[in-house]
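Participant: Sequence below, structure please.
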Amino acid sequence: MANPWSTLADEDLTPESVHAHLDPCADDRWVAAACFDRLVFDIATQRTLIDIGLQRSASALTRTCDIYSNTASSSQSNTNLLFDHFLREPLDAQVCHIRARLRERLDRLNTYVELQKELVAKGSEDADDEWEDDPWADEDLHHKGGQEDKSTVLSIPDFLTDDLPVTALSLAAQEQLPALGVLVERHGDILFPHRFTILESIPEHVPPSDYRQLLPIYDPLEDCERRWSSKVPRSDTDWTDNLDVQSTLEQVGIKPPPSHERIPGAVEAPLSSSALLRWYHAQIDRIISRTGNVDTALALTQHGASSGLSGLDEVGEDLSLLSRLVYDTPRPATEDEGHTLSGWSKMSPSEVVQSYLSKSTPATVVKNIQRLVIPYLFVLESRAERSHNPDPSLRNRLLYEYIVNASLEMAAPIFEASKPTLPVVERLIKDDEDLARIALALLYGSDSLDEWATMSRIFECMPAWDSVYIADADEEDEADTTITSLGTFVAPSTAQPRVTASDLLLFFQPLHASSLSRALDVLDVHLESGEILSRWNVPARLRWFLQSADDENEQRSWARRMARRAGGSSDEPDSPEEYEWLLEDMVKLSNAGGSGLRSAFGLIPKDEVISIFLSGLLNSGKFHIAETLLHKPDSKISLSPTAIEDICLSCSREFYDNATDGNYKVGDMSIAYNCLTVPRPSDRIVREQEFIEATSRICSFNVTSRPGIPISPIEIRLTKDRLSLISRVLSSNSEAYKHTEVILDLVRKLGFKGDPTAEIKTLGMIADVALQNEDFDRAYKIDKRIIDFVANLKDGGAEVGEEVKEVCWVACYQLGRQPEFEDVQKKLHLLGCALQLCPPERVVEILAAWRRVDEEDLEIREEELGSTKPLPSKNGRRGQTRPNEPGIGLKTIADRLQKHIPPSPLVHTPDAALLASKTFSHITANFPFSVRSSSRASQRSDGPASPMMNRVSLDQDDGRPSMQASRVIQKGIGWLIGADEE
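Facilitator: As a prediction, the model looks like this:
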C-alpha cells in the first residue's frame, strides 16, 4: 500500500495537513527525513515542516548527546565514542545531519520573511509609479489573472536551496536593493568576499544613494576598508553546531552541508586606501563608459569622499569638468564618444580644449570658448598655483595652440571676436602683436587652395600700427631681411618636409611691431596674388609666395601653368575678352605694387610674361584666339614679329616632337601644322610647314625605324643626313621611284630647296632603284635628266661640283655597262658622258666597257648592212669606223685621253672595275636599299657569287673584264652596303 504522504503534492500541503499526516507516525527518524525532503511555496507550511522536523529529531539528538557527554565511564575520547555510535546507529547520524540542515533552513526562512517585506513594499511603490490611465493595463490583468504580484521575484524553494552569493547577484541585477540590503545585513560575513561582484551587478544607471549601505566605506583608523558584519538573530544554540559533531559526521561518510559557492572575483581581505581609491576610479569609469551619466559618477565620488578617502576631491573636480564636456558640448543625439574618467585623466590640456570645441561650428565656436574653454583654463591655472608651480602663460598658450591648428573657417570668427576695435575685456586675443603673429602663422601654414575669401576676412581683423610703422632705412632692411628669412624657413627640406602653423608661430614670436607690420603688407600682396591665381585655376598655397619670392625659375614655371591651364574648367566657349583679362592679370602679377613689394611673378620681365602667355595659348590649341589677339589693332601682345615667330615655331616643334603619328591631318601633328598659321607667313614659317608636310609624306610610305616599328616624327627630325630618308623611302616602297617629281618635292620640303647637289643625288638614287628593278627606260630618262642638268650648268658658266660630277658619271656608267639594257646607242651615249665626267683614274675601266658596247654596235650595224667581214685593224680588232657616221677611231680617243692617264698598272689589275663600283658606293653609302642583279645576268653567270667572288678582274688576254667581273659591276653596290646575296 502506497504511503499517503508521498502521494501528496507540494501545493496541496497546509500546516494542518502536515500535522494530520505526520503526527500519527511514530518513527521520528522517518518524519524528520520527510520534513527535510519537502520544499513548498507557502511560508507557514514551510515553517511547520521545519518545526516538526526539529521536534522529531530531538530524540536522536538526546541519545547522541548523552553518549558524547559520557566520558567518565570510558577510557575513549568523546569523539571516538560518538564515532562508534554513529557506526552502530547510522540513522542517528543521518538525523543529526538533517537537524543541522533544518536549523540552517530556518535561518534562511526567517531572512526570506524579512526580504518579502521589502519586496512587497517595493512592489507597491512600483505600482504607484505606473500610469493610472495605462491603456494596456486591463489587457495585462486579463492575461495574468489579476494584479501582478511584485513580490514573486524569489520563491521559497529557490531561496532555501540556492547559494546566498548567487541570490545576492540576482537581487542586484533586478534592482531589488532594499531586499539586497536585508540579505547583506543578516548574512554579511558570507557575502563580504563577493561585495564588488555584487556592486558590479547593479545596473550603472541606478543612483548610488539607492545602495549606499552596500558601498565600501573607508575606515580612517585602520586606513582600509570596513568589513560587513552579520546580524542573524539566533536565540539558542544546538549541539549539532559543535565542530566535533560535524567532523565526526564527515568521518562516518555523511557529507557536511556544501559551503557557499565562491564566485570569480572574490576578495576576502579589506582593501587598502590606495586600492579602494583605484576601485572608485574604475567604478566611475564603468558608469561613465556604459551610461555616459557623469552625474551618477559624481554622486559616487561624493559618497567616497564623505568617508574621508583622500584623492577623490580632485576626481570630483575632474568629473565636474567632464560633465561639461558630456552635457554642454553640442553633439548629435545618436553620437556617443565614450568619455571616461581614466580617459579624461590621460588627456593633455590641449586635447581637452580640442574635445571641448570638437563639435563647434563657426557660429558657436566663440561662445563655446567663452563658456567651456576659458573656465577650464582657469581651473588649470588654479591647480598650478596650488601645486606651487604657477604658469601665467598657460591660458594664452593653450588658446593660441588651438587657433593655429584650427581650420580657416573655424578661426575666422575667433579673429573677428579679437578685433582691435573691440574693448579689451571682450576680446579673445587681447594683444595686437599676438593677433598678428597668430594670423601670419595660421595663413602661411595653411594648405588651403580655395578659401581666399576667408583669408581676407582674417586679414581685415589685423591691427594697423601707424605710429610704429617703419621709420628709417635700417628698420626697413631689418624687416625685409625677416621676410627673406621667412621664405627660407618655409622652404621644404629633408629634415622638415613641411612647416606647420605651430612652427611658424615660433618664428614670428620674437618679431616686434615694425617687422610684423611689414609682414602684414607682404601678406596683403600675397593674398591678392593668390586670388588671381585661383581665379585662373592655378591656385597656390600662401606659403608658395614666400618660397618663390627669390626663385625666378619657380615663378616662370607657375606663369606657364597659368597660361596653359586658364579656362580649362569652364564649360563655356573661350572668348578673346577672357584671355585679354588673363593677360592683364599676368602682367599685373609681374609688376611691383605701390609699396614696392613684388608680386607673384615679380622677377619675370613684362615681355617674357607676354611670351609665356602666347605660348600658353598655342600649347592649349587656342589658335583662333591667338590670331585674334595678335592681329587686332589695339593688341596688348607687344612683341616683335621675330619674337612671335620664335614662339610659334617653338610651340609647333613641341607638338611635332610629341606626335606619334606623322599624318599632319590628325593629332598632335595637325596641331603642330595649324600652330604655324597663327603668325604672318615668313621664310622660316614656310620651311617648317614644308618640313611637316615632308614628314607626313615619309610616314605615308610606311618607312620603319626597326622591323615592324614605323618611323616616328621625332626620329625624322633628329636624322642628321635627311637625304638618307629618301633612300629609306625608295627602299620601303617598290613603286616610289616611279614618282620622280613627288620624291624631288619631298627633298625640297626636307630643307634642300635650291640645292642642286641634293637634287642630283636624289636623281642618282632614283636611277639606281630603277636599274635594280630593270626599268631601264626610266633609268635612262633619269640619267638623261642628270646629264642635261650638268650640261646646263656648264653652258651657263657655272662650276660643276665634284659630287655632282661623280653622281652623274657613276649613274651613266652603271646603266651603260648593263648587258640587259639593249639600246646600244643610249649605252654608248651614257658611257661617253661617263668618260667626260669621270676622274682620270677611272677612264680605263669605263673605256673598256665602252669598247664592249662599241663592238656590239658594230656587230649590229654589220648585220643591218649585210656585211660579212669586219674591217681589220692594226691591233687585230674590228674596224675603227662605223658605217654612216663620222669615224672616231679608238686610237684617236686613246690618244686624246693619253695625256690625262699616267702610267698605271690599272689595266693589268684585277680590281679595276671594282674601283668604279666603290666610287658609286662612296656617293650612296647611306642608301639602305639593296641592288638586285637582273635575271638574265644571273642566267649568264656560272653560279651564285659570294662577296669574295664579287671582286672584279680583267681578262689578261684582251684587257676586258671577265664575265664574273661584269656580273659584279652589274650588281652595283648591293653587297658593299650589307644587302643580302641571292
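
Participant: For the rest of this, base every contact and every neighbour count on C-alpha atoms.
Facilitator: Noted.

Participant: Can you show me the strands along the stretch 651-800 of the chain?
Facilitator: If DSSP state E, counting those that start in this stretch is used as the criterion, the strands of the stretch 651-800 of the chain fall at 704-706, 709-710.

Participant: here's the other one to compare against:
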Amino acid sequence: MSSSDDPYTHWTALSDDELTVDNVEEILRALEDDLWVAAACVDRLVDDVAVQRSLLQLGVERTESVVESGNKSLTFSKILVEEALNASDDGQADADSSVDAEVKTRRDALASHFRDAPVDAQLCQMRGILLDRLDRLNTFVELCKELPVATNEDELDDEWEDDPWADGTPDTSSTKPPRGSPVDSPVPLSIFLVDDLLDISRIFAAHEYYPALHILLSRHTSSLWAYRFTILDRIPDHAHPSEYRDLLPGCDASTDMEAQFTGQNWRQETDWAESVDLLTSTEVITWYKQRVDRVISSTGMVDIALALIQHGASQGVPDLDELGEELSLLARLVYDVPHSSDAAEEDDWTLARWHSMDPASIVKAYLSHSTPDTIAKDISRLVMPYLFVLESRAERAGQPDPDLPNRLLYDYILTAPLSISAAIFEASKPTLLPAQRLVRDDEVLAKLALACLYGSNSKTEWSTMSRIFECLPAWDINRDDEDQADEADSTLVSLGAFVVPSTARPHCTAPDLLLFFNPLPLASLSRALDILDVHLESGEIFARWNVAAPLQWFLRSSHDAAEQRAWANRMARRAGGPGEELTRREDWEWLLDDMLKLCSISETGLKSAFGLLSNDEVIRIFFAGLLSSGRFNIAKDMLRSANQKLSLSSDAVEDICLAASREFYDNASSGNYKFGDMKLAYECLDVPPPSDKLSSEKEFIEATSRLSSFNIISRPGIPISPIEIRLTKDRLSLISRVLSSNADAYKHTQVILDLLYKLGFRNNVAAEAKTLAMLADTALQAEDFARAYEASERMIHTVLHLRSAAPLGVEEPMVQEASNVCWVACFQLGRQPEFPDVRKKLLLLGRALELCPADKLHDVLNAWRRLEKEDLERRREELAGYATKAPRKRVSSPDKQLSSLGMRLHDLHMPSSPLVNAEDAAALASRTFNRMASNFPFSVGARSRSTFSREDESGGRGEGGVGFDGDVVSAQASRVLQKGIGWLLGADDDS
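Facilitator: From the prediction side, this is the model:
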C-alpha cells in the first residue's frame, strides 16, 4: 500500500478547513485503532458545527470500550466490599462507613485497572475531554440562536485577539458565519470549545449579551456559578437592570440566605467539588449597595441605580427600601430639576454627596434653578415630597416633628431672592383655596413677609416688594386713635432698636427679624403691616429721586431727626442722579411735593420718612438743594411764582443763598469768578433781592478773583485756594502778600485799595491807613520815593479826616490805631537818607510829630532837628553860591524856623527837657516799635542796596525785610524791626 493510500496519512494530510462529515465517516471511522481515532478526534478543532459534532461523537464511540472495562473492575470491587461487610462482626457499626469504603475501593480498583491498562487510562482522559466539548458544542448551538447576527463589517473583539490558542495569524473566518452554524456567531466554535468559560462569560457580560450569558450560566452552572458576581461586575454600569434581571441575586426569606439559582446542566449528575457556597442576605445587600455606588459615581445615572434597587427589593432582598427612597429623591433632583445649558460641576451628584448634605441644603438644591415662574410648581412637585419623607422618617425613628416641613420651607423663603419669595407669596395669597396655598397660615405669611422685606438690603426691587405686600392679609381690628398711636410708636421704637447694627450682629437678617415678629400679637402685627405700607411708599419716592435706602433705614431713622435731615439733604441735592439732572421747573416742583409728602402723617396716623422734620425745614432743605444744582433761574421762578410753593421769608431766602454761595466758594478750585464753582457762587447771590450782606459777599468773591490773578502762592508751586482765602483770619495779610509777591503792585494804589474794600474793610479807616502804609513801605523798599510819598500823603489825609470827625476830647480805638500806623510810617519815610526831597521829609516828620504819642515827641523831634540842620547847611551853601551870582534876596533865618517849631511844641505842651542821648533813644525806639509792630498787618520785603548811608553801614535797615502779620510776629522779624527802628530814630547818630 502506497503512502497516498494509507488512511492515517490521508487523514493527517487533510487540513481543518478541508474536513467534512464524509471525511470523518469514510476515513476516520474506518480505522480500527480506537486510541488513535480518539486522539485524532481530540486533536481536531473546527468551526463547522456538523463536522465538529461528528468528530466528537465518533471519539465518544471509540472510548466506549474503556467504560465497559472500567465497569467490570468496579463490579469486582463492589463484590469485595460486600464480602468484607458480611464477614464483619459488627455490621451495623460498619454500615456507617460503607460509603467511604465503597469510594475508596472504586478508586483503588480503577487505579489498579489503569496501571495495568495504560491505553484505557488514555482513552478515559480523552473521553472526559470529548464529553466536555460535546456539552460546549450543544451550548454553542443554543447560544447561536440568541447572539446577534454577525456581518462582514464586524470585527473580532480585542480580547479574542489575545486568545492563547490563536496561531498568530489573523483569523479571517471569524468575520464570517461558521459553516453549518444554525445562526451566525461572533464567537468562533473552535475557540468556544477550549477557551475558559469564565472569560467567555465576562466578555458576553461586557457586550451585554444577556440571553447568551444566561444560557452559559444555566448550562454550566457547576463551572460558572461560583464566579457569578465577577461576571455581574463586568456588566456596564449604564445597563438597565431590567435587561439582566434573571442574573441578579435574590434572597430567600425562609433561610435568610441568597436564593439558589436553578441551572440546566447538560449532565444531571455533578461532582461534590462542583458545589458553591451561597451568600447571606446581609452580603447580598452589601453587593447591591456597592453596585449602586459604583453606578452613580461612574455614570451619574441615578435612574439605573434606582431600578437596580427596585429589582433587588422585588427579589426579596431586605433593607433596600430606605436606599430606594433616597435614590428616588435623588433621581428627582437629577432629572426633574431644570438645569442650565452649561451645567457646572456642582450638578454632578453622587450618593455620598447627597448623604453629606443637610435637609436645608437639599431644599436649596431642588430649587437652585427655579425661576419666579416655576418656583411654586417646583416646591409642590420636588420639595414637598422630600419634606414628607423627612417627616415620615422622623415618625418611624420615634421622634415625630410635624413642624419640620414648614420650618424648612420657611427657612428657604427667608433666604431666597426677593423675586423668588414674591412668587411664593403670590402662591400663598389668602384669596386662594387652602389646598392651593404653599403657606396656609395668614399670620405666618405676614411674619415671613415682614422678615423678608426688612431683612433685605435691596434698593431697587420696589415693585417686587409691593407685590409681596399686596399678597398679605388685611385684618379688621377695632382700636381707638390713642391706642393706635401708642401701639404704632412702641412698635416703631422696638423695631428700630432691634435692627440697629452691633458688633455681635452687624446686619439684621431675615431669620433674625422673624424671631422678633413671631411673638407679636395680631394687633401689633396688623400695625406692623401699616408701618410697612408707609415705608414702602417712602422707599418708592426715594428710589424715584435716586436716593434709595433699604427698608431697615426707615426703622432706624424713625426716631432720629439728624438722620432724616441728612437724607433730606441728600434727596434735595442728588435728585435725578448722575447724567439725569433736573432741568425743568415741573420736575423740581414734583420733588418738592414728594419731600413735603415725606414729612406728612399718613391716614393711619403714622409719620413718614421725614416725620420729625417740619414743613419749613424741608422747604429750606429743598431750596438749598435747588441752589446747589446751579438752577438759579428755576429758583427765581419758584420764588416769584403765584402758587407760593416756596413759602420762605426774605431773610430765610437770603441766608440760604449766602450759605449756598459760600458752599460753592469753598468747593471752588479756582478763584476766577468767570467760570466754575466760583461763578456759581457769584451768580447764586443774584437769586434773592439785593442787600448789603449780599453785596458784601459779592465783593468778597470779586476780591478773591482779584487775589487769584496776583498768583499768590500758598505753598511752593501751589497757588492759594479760595478756601484758604476765606479761612485767613487777618485778611490784611493778603494785601501784604500781594505787595510782597508782585513787584509792581504798589504802583496801583487804587487797585489795592479797591481790593481792600472788597475784602470787607470798606469804611475801615484804620485798615485803609495800614494798607497805605504798606504801599508806602513797599515803594520805599523799591526806592520809588515819589509813590512812597504819595501813599503817605494820602494816608495822612485819611487819618486827619478821621481825627477831625472824631468827637472832641474822645480818642476812639480806631482813631488811635490809625494815628499810630500813620506816624510810624511818616517817621520811616521822613527818616530815610536816600529820599532827596528834604522839604517833603520835613513835612512827614512834622506829621509824625503831630500824630505820635506825647512820650515819643522828643524822639521824632531829634530826627527833625537833625534833618533841619542838614537842610540849613545845604541852604547856606546854596545861598553862598547864589550871592556871588545874583542879587541878594531876603530869606528867613534858621533861627526863625526853629522858633516856629518851638511854638508848635509849646502848643503840644511838650516838656522842654533836653533830648535823651542816642543810646536811650535807640532803646526807646525798640520798645515803641515793638508795640507798634502789632498794628502792622503787612510784611516788608527786601529793598535795593544800590546806595548806603553811613547809618546803614553802622547797623541800619540792611537788606532783610520786616514782616508783621496780625498779632503774630516771628522772633527774627522782631529783632530786625527793633534794629531798624533804632536806626530810624537816630540811635546811631553819635556812635
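
Participant: that older thread, could you redo the strands of the stretch 651-800 of the first structure as JSON lines and give each row distance to Ala600 of the first structure and mean neighbour count?
Facilitator: Shown next, in JSON lines, are the strands of the stretch 651-800 of the first structure (distance: least, Cα to Cα, whole Å; neighbours: other Cα atoms under 10 Å):
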{"stretch": "strand 704-706", "distance to Ala600 of the first structure": "46", "mean neighbour count": "12"}
{"stretch": "strand 709-710", "distance to Ala600 of the first structure": "46", "mean neighbour count": "14"}
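
Participant: In JSON lines, list the ones you listed along with distance to Gly972 of the first structure.
Facilitator: Written out in JSON lines, the entries for the strands of the stretch 651-800 of the first structure read as follows (distance: least, Cα to Cα, whole Å):
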{"stretch": "strand 704-706", "distance to Gly972 of the first structure": "24"}
{"stretch": "strand 709-710", "distance to Gly972 of the first structure": "28"}
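
Participant: Asp668 of the first structure: which of those strands is closest?
Facilitator: Each of the strands of the stretch 651-800 of the first structure was checked against Asp668 of the first structure via Cα to Cα, and the shortest separation belongs to strand 709-710, namely 16.6 Å.

Participant: after superposition, how close is the closest one to the second structure?
Facilitator: Here strand 709-710 of the first structure, set against the second structure after superposition, deviates by a mean of 2.1 Å using mean Cα distance after the TM-score superposition for the first structure.

Participant: Residues contacting that strand, please?
Facilitator: By Cα atoms under 8 Å, 6 or more residues apart in numbering, the list of residues contacting strand 709-710 of the first structure from outside reads 699, 702-704.

Participant: now that strand: how far from the chain's centre is it?
Facilitator: Between the mean C-alpha point of strand 709-710 of the first structure and the mean C-alpha point of its chain there is a distance of 37 Å (Cα atoms, centre = their mean, to the nearest Å).

Participant: which residue numbers in the second structure go with that strand?
Facilitator: Taken onto the second structure by TM-score structural alignment, strand 709-710 of the first structure occupies residues 718-719 there.

Participant: quick one on the thing from earlier: which of the contacts of strand 709-710 of the first structure sit farthest apart?
Facilitator: Cys699 and Thr704 (8.4 Å).

Participant: Which one of the strands of the stretch 651-800 of the first structure lies nearest to Ile692 of the first structure?
Facilitator: When the strands of the stretch 651-800 of the first structure are compared by Cα to Cα, strand 709-710 sits nearest Ile692 of the first structure, at 16.5 Å.

Participant: For the counterpart of Ala446 of the second structure in the first structure, give me its contacts.
Facilitator: Aligned by TM-score structural alignment, Ala446 of the second structure pairs with Ala436 of the first structure. Shown in contact with Ala436 of the first structure (Cα under 8 Å, 6+ apart): 462-463, 516, 520.

Participant: And Asp551 of the first structure, by the same measure?
Facilitator: Counting by Cα under 8 Å, 6+ apart, Asp551 of the first structure touches Leu603.

Participant: likewise Glu433 of the first structure?
Facilitator: Contact analysis of Glu433 of the first structure by Cα under 8 Å, 6+ apart lists 512-513, 516.

Participant: Out of the residues you listed, which is nearest to Leu906 of the first structure?
Facilitator: Leu906 of the first structure has its nearest neighbour among these in Leu516, at 95.7 Å by Cα to Cα.

Participant: Can you tell me, leaving aside adjacent residues, what's nearest to the closest one?
Facilitator: Distances taken as Cα to Cα, 6 or more residues apart in numbering place Ala436 nearest to Leu516 of the first structure, at 6.9 Å, with adjacent residues excluded.

Participant: how big's the offset between the helix or strand where that neighbour lies and the second structure?
Facilitator: When secondary structure is defined using DSSP states H and E, the element that contains Ala436 of the first structure is helix 432-444. Taken against the second structure, helix 432-444 of the first structure registers an average deviation of 2.4 Å after superposition, with mean Cα distance after the TM-score superposition for the first structure.
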